[in-house]
Structures are given as C-alpha cells and as structure tokens.
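Colleague: here are the coordinates; sequence isn't available:
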C-alpha cells in the first residue's frame, strides 16, 4: 500500500470564484412562514453568506486543518485521504473513526486532542489512542470510487486494509451517521481484527430479525419504530433525495454555494443540541470550514451517492445472526433517532450503554469531552488484546 503525505492547498482563484458566486446569488423569494418552519431561514442564510464572502478566512481554516498530519493512501486503487494522529501515551490503542454526512474529517478536530493526549485534559495517559480518521470515498480529498457498488460494507473492507497497511493488526472503530454503518460493517466483516466498536448513532437501515419466530417487540421498540417512521415522513426528505435522485440535487448544490450552505447548515441546526440557536454550539467559522470543504472539493454529489449505495445494500440481519465484537453506545438526547437498548441487543453484544446528559447528532463537535470519556471507558478493557 502506497502512502504519501498530504497538505490542503486550495488555489487562490477558487477562493475568489467562491466569493464572486456568493455575491452574485439570485435569492429565492421569501415565503410567509415562520423562521425555519419550511427549511433554512432566509435571514440566517443571508447573514451566513455575507460572512462567508466578506469575512471568513479560508487560509486560517486551512492552516488549522493542516496542523493535523494528513496522508493519501492507495488501497487497491481507491485513494483515501486520512488524518493519522499518534497518541502521547505509553501504548496508544489504534482507533479508526469514521464521519458521516453532512460532516467531514473536520468534525473530529477537538476530539482528537482529547483522545490522543488525555493527560492534557486530566485523564489517564494510559487511555491514549492512535487515531486514524479517513475521509469516506467521494468526501473531501478522497476521490469517489471508480465503479458503483461502494456501500458501507465495501468501505469497511478498505478501512481494514488501510489499518493493516499502517501496521495495526487489531484495532477499534467508532462512528456516527454514515460512520456508524461503516463501523458496524467492520465488526461484521473483520471480527478477527476489530476488538470492538463504539457508536453514537444507529443507521436507519439497521433492521434486526423480527417475526413470529423471534421474541415480540417490546413497547419501547414499538414506540421507537413509530417515531422513526414519523421522523422520516417529516424530516427525511433529504435522505430520500440522496438515495433516489442524487444527481438531480447535486447539479444545483455543486453550482451554488448558498444552496450548499442551506442544504448543510439547516441540518446542523435541526440535528444539534442548540435549542434553535445555532451559534450557541457552532461558530460561523466552524460551520463554514466544513461547508467549504464540500465546496472546494466538489464532493456534495459523490457524498450523496453513498446514500444510493447504502439503500441497495441495507444493514439487515437474519434470524440468529449476531455481530461478534462488543458494542458501546452513547445515546445523545438530541440525536435524530432514539433506539432502545433492546433493539441493538437483538444483534449486538452491548457491553456499554450511556444516556448522555446533552448533545446531538454532531457529538464529536458538540461534546468532545463527553464523547471522549465514553470512548476511553469502552475500549479500556479491550486494550489487553493488542
């Protein structure tokens, strides 16, 4: 496996082009509805766009991103961009963390500090990790796959080869959103290498075996399935578009930075524990660093493609099928779904379950200290397998 160092260096003319496009935006007519009721609020979007064009310093963001050691690996023809942060402890434990949509590797900037240098935060240095954060194929600086068929399962195979290529024969995995699916797929397909997985989200396509031959649904499971369906009907339009007509949406979002900011920014508000006030949790600079990564790499279309692929290869389990490596789950109160523990235990050996006090879908950005403490606790007994 060939690996080469990588540093982000966006061309100046691309920065100028972005600013020009924002200034030339043809704004959609306002509708007589309360703010945020029908999607991204127009006043908020105008304010964010003005900041993006006139005040946001991409070069400062770029320097911050480049503080993390980044690389490009060629894994059987698939080029993968990844951050590789070595831990500061005596025997750091290897951990691969996978992001989702509408996030990126940038999500884990603060979490990496917590995991790789725990003593700096008053935690035990023996809990340090070597952390690998790959960008999913088609996201950021990982080129999209050359062929169709790359779902969470195929990404897991690439991650397993990447970790072996980095010298890690055994490791743990962690993820939310799409990254939760990749982490589960790693445990399913590579149990000989994966000691355990920690999740802060359950993929919507996860479906354990249910039916006459299985134990009946509990009241909590029935409530979860009903609420899941209600959420999909009212809030899941983006996912239906991604998984059925990604190219139609990509044609607009790849051409309009304001459209892209609306598509992504609205999800950060709705899915986070911000009480409707986005900048209580994320600064404009943080939001725009993430959105700019999608813009400069033209990755919104390829990113949506993974929803198409995952729809064709859903995460369904047959009767008697179980995942061998243990699972830890951090249940954040403002997450977009709320499975009961029993729903996971139909398939997984859940050895750690924590109802978190606060936080939402973007846990690594919202509550890095809380998430790091959960990850440390879960993997502590698994380190002895190294």
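Modeller: Now that the structure is in, tell me what you want to look at. Being a predicted model, the structure only gives us computed values, none of them experimental.

Colleague: only C-alpha atoms for contact and neighbour calcs from this point on.
Modeller: Will do.

Colleague: SS state for the closest residue to residue 136 other than its chain neighbours?
Modeller: Distances taken as Cα to Cα, 6 or more residues apart in numbering place residue 142 nearest to residue 136, at 6.5 Å, with adjacent residues excluded. Here residue 142 is recorded as coil under DSSP: H, G, I helix; E, B strand; the rest coil.

Colleague: the structure to be compared is supplied as follows:
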C-alpha cells in the first residue's frame, strides 16, 4: 500500500461527557397532539431514544466493534480518506469498493463484512468514508470528484489493476460515475437505486412504467424531499443546529428514514437502536454533519453550472430493487447503465445492507461472480 497509515477510532472522554451533558440539557419543543411522525420526527419516540442513548447505549463497546476490522487513512490526491480494508479468504478474491450515502456512513456495510470475506467466492472489501463524512477529511466535494478519488485509491494506493464497485444513495452516484469514467478499470457495478426523474426527460421517450415511476417520485419529493432542497440550497443554515445539538442531529437523520413509519420499522431499517445511534455518533464525534450536507450543494453547483452529464456506462451492472425503495423499472435503469441483472427483492429497504444483510450479501456475491 502506498501513502497509507493505520487508523483506530478513539474518541476522547471529554467528547463523550459533553455529549451526555447536551442530551440531558435538551430544550424539547413539544409536538402537536396526535401528530406522530406526520410533522417530522416524533418527539415521544425521540425522547425514548435519548433515554436509551443516555442510560443504556455504550459508545466504548461500539467503538471496540468499529475497530474489529483493519482501518486506514490514505492520502489520495491530497485528501485524507478513511477506509476499512478486509482481505477475502478465497484464493482469487475480487476487490470490491462499497460506497455509502447520506445520512448513513461506512458503518452501513459492517454486517456484510463476514459474509463477503469468507469462502472461495470472497472479496477484498474496501469500505471508505466519503470526504466530508466520518473520519475522512472534512471537505465537501462533488460525487464525480469522489469517484476520481476512489479510482486513485484503488489503483495507486492499493495497487489493483481492476476492481468492482457497489453503492446506494450518494454511493450510487459515485459508483455510476466510476463505471462511466473508468470502464477499462471497473469490471462490474451494483446498485440498489439508479437515480430519479427530475422533470427534464422528454415524456415522449418514456414508457408507461417510467411515467408511473416519475409520478411517484414527484409525489415523494413533495412530501419527503425537503431535506434535499435544504442541503442543496442552505446547507450552512441547517448545519449550526445539527452540529450543536445531538438531539437535532438525531431528529434530522431519523426524519429521512421514513416519516410516518412506526418506530419498529425505523429501527429495523438501521438494524436496531445501537446501530442507529452508532451511525449518528460517527457524525457527532467527527463533527462532519456540515460537510456531509454541503456535498449536496457541491453537486447542485456542478449541475447548475452546466456540467456535462455522464455517458451511459457499458460496464456490466446489477440492480436489486428492494420493496421499501423507490420501484424504478428496468427500462429506466437502462438509460444509464448496461443492465446485466435486474432483480426484485422480497424484503428490505433503503439500508438493505443493515436491514437484511444476508440477503444483500448473497445478492452481491451472486452478481459479481456471475459476470466474470
């Protein structure tokens, strides 16, 4: 490895003590009677979660678990990139880079590490933190620029001639850019979402299934898309409160999971209270919520400035549509990637790697070992 140093998560005790003080001194706003999750994050649920956070959640235990796999910091084109690097046990393990999104982190993939590194059909897993997230440098750059960093990380820092890539949410955009820009190096890609109609498509070119998908997406943006508009236009305004109050940070992250959902569904999506809180803690202890949301602004500026859209990729792509994810049709995916596999999954949602890790790991292995 080149320009790479070992890393361990080690949060100082004063940071943990300060967190507890802030949680204990929260000024609760109150909520409309009977509103539940319809106005945003439920205060009654959040109060319960904060009690758990204060009295039961054990950060030091979670910190030990975060450190159970090898982690490193690489200097990639002058940007410090944090990543987990776990070698597969098979003789011909495939290098696979997994990219998270927002509001999750590299922690999104921790449950699938054992499944994907064991056995003959295994992978060398590279799981980085996007710059501006977690333990990487606190800088906000575009998704396409992240793809450029990943290509350098994989080929120059780690020495792979070719590699595979998978991602969802922001990680989807990064992975799609990798496939489009570096088809000679990226051997295969996998997605759980593939982008959304934003009103720029010619309806005459769309199938009936695509039109129905576009209508669903439009309705979703009206009811649930406020976070993205805020991030893309006023990320600094929201950052002050989120960086200062752990309860505000938790509320904002939870509100994205699914307004109107039951607490059981929300916790299932993250894999339980501990996993939910550990993801939040990664943002809190590194103070990276500001740069993470600022990435939306960076991408928006690139789009508004007339950046050329990426060309359709000819790299073999696998797509898994989970039932609690936006149900995009195959022909929509074919606009952007060369679809080698398109599967409708029976369970799971936006954070499938956390919610149904066995299902997700099996899907990745079966696809990537089917194309080469």
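Modeller: All right, it came through fine. Only a predicted model underlies this, so the values are computations on that prediction, with no experimental measurement involved.

Colleague: tell me how the two chains score on TM-score.
Modeller: Once superposed, the chains reach a TM-score of 0.93 (TM-score structural alignment, normalised by the length of structure 2), with 366 aligned residues with a Cα RMSD of 2.0 Å.

Colleague: quick revisit: alignment lookup: the residue nearest to residue 136 of structure 1 to structure 2.
Modeller: Aligned against structure 2 by TM-score structural alignment, residue 142 of structure 1 finds its counterpart in residue 136.

Colleague: is it true that that match touches residue 146?
Modeller: No - counting by Cα atoms under 8 Å, residue 136 of structure 2 stays clear of residue 146, with 11.8 Å between them.

Colleague: where do the contact lists of those two overlap?
Modeller: residue 130 (Cα atoms under 8 Å, 6 or more residues apart in numbering).

Colleague: alignment lookup: residue 180 of structure 1 to structure 2.
Modeller: Using TM-score structural alignment, residue 180 of structure 1 sits opposite residue 172 in structure 2.

Colleague: the helix or strand hosting its match vs structure 1, average distance?
Modeller: Using DSSP states H and E, the element containing residue 172 of structure 2 is helix 170-181. Mean deviation of helix 170-181 of structure 2 relative to structure 1 after superposition (mean Cα distance after the TM-score superposition for structure 1): 0.5 Å.

Colleague: which strands or helices does that helix pack on?
Modeller: strand 94-99, helix 143-152, strand 163-167, strand 186-191 (3 or more Cα pairs under 8 Å, 6 or more residues apart in numbering; DSSP states H and E).

Colleague: so which of these comes closest to residue 246 of structure 2?
Modeller: Nearest to residue 246 of structure 2, of all these, is strand 94-99, at 25.0 Å by Cα to Cα.

Colleague: alignment lookup: residue 292 of structure 2 to structure 1.
Modeller: By TM-score structural alignment, residue 292 of structure 2 lines up with residue 303.

Colleague: what about its match, helix or strand, and which?
Modeller: helix 300-312.

Colleague: next structured bit after that helix?
Modeller: Taking DSSP H and E, what comes next after helix 300-312 of structure 1 is strand 327-331.

Colleague: residues in structure 2 aligned with the helix or strand just after that next one?
Modeller: Reading on from strand 327-331 of structure 1 to the C-terminus, the next helix or strand found by DSSP H and E is helix 341-345. On structure 2, the counterpart of helix 341-345 of structure 1 by TM-score structural alignment is residues 330-334.

Colleague: just the residues contacting the matching stretch, thanks.
Modeller: Residues contacting stretch 330-334 of structure 2 (Cα under 8 Å, 6+ apart): 194, 207, 210, 339, 342.

Colleague: and that stretch, what's buried?
Modeller: Of all the residues in stretch 330-334 of structure 2, those buried under the rule 16 or more other Cα atoms under 10 Å are 330, 332, 333.

Colleague: stretch 368-385 of structure 1 now?
Modeller: Residues of stretch 368-385 of structure 1 classed as buried: 368, 369, 370, 371, 372, 374, 375, 376, 378, 379, 383 (neighbour count, 16+ other Cα under 10 Å).

Colleague: who touches it?
Modeller: With contacts defined as Cα under 8 Å, 6+ apart, stretch 368-385 of structure 1 is touched by 93, 110-111, 114-115, 127, 170, 172, 195-196, 198, 328, 330, 352, 363-364.

Colleague: which position in structure 2 aligns with residue 374 of structure 1?
Modeller: Residue pairing (TM-score structural alignment): residue 374 of structure 1 is matched to residue 363 of structure 2.
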